[in-house]
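Engineer: prediction below, plus the sequence it came from.
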Amino acid sequence: MDFYRTLSEVIDMRSFSNLWYWIALAVLWSSSSHWVLGVPFDMIQRARRLGGQTEMDLEALVAINTRRFLGISRTAAVPIFVVLSFMLSCLLLLAIWYRMEFAQAVLFLLVPMIFIGWLSLRSALKIEGGETSGPALYRRLLIHRRLVQVVGLVSIFITSMFGMYQNMNLSILN
């Protein structure tokens, strides 16, 4: 009996008051802005600064990741759309109608990531369309990273405001 009580205190389903949720949010956004279309940002900077073999490695890695991403989107777009729509509908129902805090927290993680996926698809299409090397590639990758950072900043702000509202609401009710 004591084990279950301890376990329920450690794994708290009240997400916005849980430190692990905020750590997961920070890790999600820091890794999303670090990995630009599957390429680490330090590699982009190094290739831009040094050129040569590093630049060729970057171009090859971007080409591989772009083809992979576009291949997945072209072959599995419908199943991915169906699964995401179903998940989003269920989460919205649980979060809004039933006011389930865990579903609200997952929505604050998932919805911006869907937007980031769309931005990645858009950037991959532009790279495929001709921005495959040199300054045009660096520009595209840096624009994509900047947009991801802006989405992350807005998402973290909205999530923290809603989380504070939830925590203040719950403290008033108790």
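Structural biologist: Great, that's in hand.

Engineer: please count neighbours and contacts with C-alpha atoms only from this point.
Structural biologist: OK.

Engineer: now do the strands in the protein.
Structural biologist: Assigned by DSSP state E, the chain shows strands spanning 35-36, 39-40.

Engineer: switch those over to TSV; also include mean neighbour count and distance to R146.
Structural biologist: Rendered in TSV, the data for the strands of the chain read as follows (neighbours: other C-alpha atoms under 10 Å; distance: least, C-alpha to C-alpha, whole Å):
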stretch	mean neighbour count	distance to R146
strand 35-36	18	10
strand 39-40	16	14
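
Engineer: can you give me the distance of the closest residue to A47 other than its chain neighbours to S120?
Structural biologist: Closest residue to A47 apart from its sequence neighbours, by C-alpha to C-alpha, 6 or more residues apart in numbering: E55 at 4.4 Å. Summarising the geometry, the distance separating E55 from S120, computed by C-alpha to C-alpha, to the nearest Å, is 21 Å.

Engineer: this is the other structure I want to compare:
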Amino acid sequence: MNWSNILFQVIDLRSFSSVWYWIMLAVLWSSVSYYVLGVPFDLITKARRHGGQQQDDMIDLVRINVNRLLGIAHTAGLIMTGFAFFALTTLALLGFYYDVEMAQALFLVALPLSIVGAVSLSSARKIRTADPEPDQLYAMLMRHRLWTQIIGMCAIFVTAMFGMIQMMAVVRGL
């Protein structure tokens, strides 16, 4: 019994036909939309509903995460942006020019995640400059979550359509 053959039978490296890819995609977008700027959504809803200490905790957590995100962007933002564009360009070329399915699958995950990262950075800047009251902060966090979910739904739809086209091409032998 060859362990590498068994492993490659369980984890199919053809991304769009692998159930593991689709499970990873669902878990990824579920997690990304659950954490709004690093704050769990249940904490936001509890803070909005009950106020008091939970609201103070949520405000502190938003402040910590906004400062952390903007600090990283200030110190290493240019390098991280350059690396992200390099990685996305590499994945796009490997995937769509050289027809590497794994690179296509990774590109269809990484591109929307980078857009969510840019939206998160924009939201963090707005929160820091506005210094909002709790009701305004809730609205800003809900707007950020809505945009994250819209990006996620579009990403899943495009990935599913592209994956179906790829699988139909494999079945037809193209």
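Structural biologist: Done, it's in. Small disclaimer: the values here were computed from a predicted structure and weren't measured.

Engineer: what residue is smack in the middle of the second structure?
Structural biologist: In the second structure, the C-alpha closest to the average C-alpha coordinate belongs to L113, at a distance of 3.6 Å (C-alpha atoms, centre = their mean).

Engineer: returning to what we had before: looking at the strands of the first structure, which is nearest to S89 of the first structure?
Structural biologist: strand 35-36 (28.5 Å; C-alpha to C-alpha).

Engineer: mean per-residue distance, that closest one versus the second structure.
Structural biologist: Following superposition, strand 35-36 of the first structure is found to deviate from the second structure by 0.1 Å on average (mean C-alpha distance after the TM-score superposition for the first structure).

Engineer: elements contacting that strand?
Structural biologist: Contact analysis of strand 35-36 of the first structure by 3 or more C-alpha pairs under 8 Å, 6 or more residues apart in numbering; DSSP states H and E lists helix 134-173 as its packing neighbours.

Engineer: summarise which helices and strands the helix it packs on is packed against.
Structural biologist: Packed next to helix 134-173 of the first structure, using 3+ C-alpha pairs under 8 Å, 6+ apart, are helix 19-34, strand 35-36, helix 101-128.

Engineer: go through those and name the closest to M13 of the first structure.
Structural biologist: With respect to M13 of the first structure, and counting by C-alpha to C-alpha, the nearest of these is helix 101-128 at 6.1 Å.

Engineer: that closest one to helix 134-173, inter-axis angle?
Structural biologist: Angular relation of helix 101-128 of the first structure and helix 134-173 on a 0 to 180 degree scale: 170 degrees, by axes from the mean of the first three to the mean of the last three C-alpha atoms, to 10 degrees.

Engineer: before I go, just wanted to say thanks for your time.
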